[in-house]
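Asker: got a structure for you, letters missing:
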């Protein structure tokens, strides 16, 4: 084998790990583009405080990680290059090392797939919660106090809205819209991507769920127990389930409001199940504020 062929093969082997990871990511991005789309257009959301700074911080963090990786490669690649090239020129192929590399790359490809899938779910959930939070701003103009991401016992409450007509425990769920469902769902009432509540089930165009309903009820019960104990007055919160970007309809009466995020400002002022005095509202707001500010309250 000539020196040029050995050098070329060495460079190819050194880059194969990067090719594997980028290949898996490219395939997953292509698959997502073909099969699903986001339920919410992020460009249409109201910018929150420090939104631009948050983007800059995230970009700078990625740049910093890239610089650290580059520094590692600058030191290690020359040694890897000459060591691997020497093996190739000696015609003594390290089969044991090759097996370890193959197993390592297989594991890296699997981890990339798992991590990318998790990242997509987190991004979807984040976008959905931001969309709901944007709409809840409208309730603040009507005298409601709104809180986000309240830490509970091993879980979190996405949003909590407090007004004179009660407390609302709001759970937001992000669900991708599957492209294959577009034609099927558009047949009903001229609305695309419909979510129907029927007989205790959430009926999407091509799948059915019940767990979000159970989760919303559990979270509302937890809020009831916590606030009743913390304020010394009975509190009965109303669970609310929100699916941003979906057209929500009901074929049977739901146990609590199940809404599109844009319905929140209109529905919640008429959906409360408890009349509260201003003193009770202030007591509830105080307890929620304390929990949001201090992690020490989580153990109480």
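Answerer: That came through, no problem. Quantities reported herein were computed from a predicted structural model and do not represent experimental measurements. Numbers count the residues shown, from 1 in each chain.

Asker: use CA for all of it now, contacts and neighbours both
Answerer: Fine.

Asker: Residue 289 and residue 227: what is the separation?
Answerer: According to CA to CA, to the nearest Å, residue 289 stands 12 Å off from residue 227.

Asker: ok, these two, which is more surrounded?
Answerer: Neighbours per residue (other CA atoms under 10 Å) separate residue 289 from residue 227, with residue 227 holding more: 21 against 13.

Asker: For that one, give me its contacts.
Answerer: 233, 234, 235, 284, 287 (CA atoms under 8 Å, 6 or more residues apart in numbering).

Asker: Spell out which two among those residues are the most distant pair, please.
Answerer: Farthest-apart pair in these is 234 and 287; separation 13.8 Å (CA to CA).

Asker: about what we covered before: just put the contacts of residue 227 in JSON lines and tack on neighbour count and secondary structure.
Answerer: What follows is the contacts of residue 227, written out as JSON lines (neighbours: other CA atoms under 10 Å; DSSP: H, G, I helix; E, B strand; the rest coil):
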{"residue": "233", "neighbour count": "12", "secondary structure": "coil"}
{"residue": "234", "neighbour count": "15", "secondary structure": "coil"}
{"residue": "235", "neighbour count": "22", "secondary structure": "coil"}
{"residue": "284", "neighbour count": "23", "secondary structure": "helix"}
{"residue": "287", "neighbour count": "15", "secondary structure": "helix"}
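
Asker: put this beside the first:
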């Protein structure tokens, strides 16, 4: 029984060494006294929530693989230890050689992992710097217009919010595959309530966009004390939108983002927001789309 326990512990030694090395290197990096130069309040990038979900799936898959390998190793050690008469077997040079090889492998791979940790930190700092520059340049070039991505709204998120003199637009994006080549054009009919795709119809995206716009309007009302014109928009990249009704103020607007100028920019539409109002709305919405400060 004791020998079985020893075997199982020995099997975990390389993993324990690797964990110890990573924790030691992390503690070293955390002692860095130089300060982060980025003062810009960074906002998340487009599709940030979806990327997080995708990364979580990959991480879970890797974790499950490690769990299975560990359980398999421990099971093999346990079964073998119960079927070997340890009393008749003495330790010899081969046992010591395998232990040395296991510890050496753990130190080697631990060194490789810890060697990459400063580089990973450097890349993260570089990404933050480039994002800050891009964000500040975009704000300078946008004039009175603002676009903010992946707004966290409680249990859901709003893909994009566009603020222009015309109003505030809560944009929900949906991806729908086009028909096979030769089976009709990528055209969707919209009557203000239902999307008629070739072969199927949907109403849930319209309802979702409307709910999100209402949430955003209520949020701006509570946070600023003002009433902002908030419009619901559904973006369908790659699709031609065929309206069968006249667009009204209360309708969810369905657009192909390539042809969104008619909706977002002043033209025949009235100017509803002046620059200070745009700034007040953007200030409140940007709070919901900020990148957490680095640890």
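Answerer: Received the coordinates, thanks. Quantities reported herein were computed from a predicted structural model and do not represent experimental measurements.

Asker: After superposition, what's the TM-score here?
Answerer: The TM-score (TM-score structural alignment, normalised by the length of the second structure) is 0.50; 182 aligned residues with a CA RMSD of 4.0 Å.

Asker: Count the residues that sit near residue 225 of the second structure.
Answerer: A count of nearby residues for residue 225 of the second structure, using other CA under 10 Å, gives 10.

Asker: For residue 71 of the second structure, pull up the helix or strand it's in.
Answerer: helix 48-83 (DSSP states H and E).

Asker: right, I mislabeled it, should have said residue 266 of the first structure
Answerer: Using DSSP H and E, residue 266 of the first structure sits within helix 264-267.

Asker: Could you name the helices and strands sitting against that helix?
Answerer: helix 95-140 (3 or more CA pairs under 8 Å, 6 or more residues apart in numbering; DSSP states H and E).

Asker: Give the next helix or strand downstream of the helix it packs on.
Answerer: strand 145-151.

Asker: Check the mean deviation of the helix or strand following that following strand from the second structure.
Answerer: Per DSSP H and E, the first helix or strand lying C-terminal to strand 145-151 of the first structure is strand 156-163. In the superposition with the second structure, the aligned residues lie an average of 1.2 Å away from strand 156-163 of the first structure, counting by mean CA distance after the TM-score superposition for the first structure.

Asker: picking that back up, in the superposed pair, what's the mean gap between the helix holding residue 266 of the first structure and the second structure?
Answerer: Mean for helix 264-267 of the first structure is 3.8 Å (mean CA distance after the TM-score superposition for the first structure).

Asker: Next, the buried residues of that helix.
Answerer: Using 16 or more other CA atoms under 10 Å as the test for burial, helix 264-267 of the first structure gives 264, 265.

Asker: Please apply the same query to stretch 177-190 of the second structure.
Answerer: 186, 187, 188, 189, 190.

Asker: per the alignment, the last one corresponds to what in the first structure?
Answerer: Under the alignment (TM-score structural alignment), residue 190 of the second structure pairs with residue 197 in the first structure.

Asker: swap in residue 8 of the second structure?
Answerer: Match for residue 8 of the second structure (TM-score structural alignment): no aligned residue.

Asker: Go ahead and confirm residue 8 of the second structure touches residue 72.
Answerer: No: the criterion here is CA atoms under 8 Å, and residue 8 of the second structure misses it with residue 72 at 11.5 Å.

Asker: Looking at those two, which has the bigger crowd around it?
Answerer: With neighbours defined as other CA under 10 Å, residue 8 of the second structure and residue 72 compare such that residue 8 has more, 17 against 12.

Asker: quick one, what contacts the more buried one?
Answerer: Residue 8 of the second structure neighbours (CA under 8 Å, 6+ apart): 74, 77, 78.

Asker: Now distance to residue 118 of the second structure too, for the residues you listed, in a markdown table please.
Answerer: As requested, the contacts of residue 8 of the second structure are exported to a markdown table (distance: CA to CA, whole Å):
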| residue | distance to residue 118 of the second structure |
| --- | --- |
| 74 | 33 |
| 77 | 36 |
| 78 | 39 |
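
Asker: By neighbour count, which of these wins?
Answerer: Most crowded among these, counting by other CA under 10 Å, is residue 77 at 19 neighbours.

Asker: show me the contacts for that residue.
Answerer: 4, 7, 8, 11.

Asker: Flag every buried residue along the helix or strand the second one falls within.
Answerer: Using DSSP H and E, residue 7 of the second structure sits within helix 2-30. Neighbour-count burial for helix 2-30 of the second structure flags 4, 7, 8, 10, 11, 14, 15, 17, 18, 21, 22, 25 (criterion: 16+ other CA under 10 Å).

Asker: Spit out the contact partners of the nearest residue to the last one once chain neighbours are set aside.
Answerer: What sits nearest to residue 25 of the second structure in space, not counting adjacent residues and going by CA to CA, 6 or more residues apart in numbering, is residue 114, at 6.1 Å. Each residue near residue 114 of the second structure by CA under 8 Å, 6+ apart is listed here: 21, 22, 25.

Asker: Residue 112 is in contact with the second one, correct?
Answerer: No: here residue 22 of the second structure lies out of contact with residue 112, judged by CA under 8 Å, at a distance of 10.1 Å.

Asker: who touches both of those two?
Answerer: With CA under 8 Å, 6+ apart, residue 22 of the second structure and residue 112 have no common neighbours.

Asker: where do the strands sit along the stretch 201-300 of the first structure?
Answerer: Secondary structure of the stretch 201-300 of the first structure (DSSP state E, counting those that start in this stretch): strands at 201-203, 208-209, 238-242, 247-250, 258-259.

Asker: With respect to residue 155 of the first structure, which of the ones you listed lies nearest?
Answerer: Across the strands of the stretch 201-300 of the first structure, closest to residue 155 of the first structure is strand 238-242 (CA to CA), at 15.5 Å.
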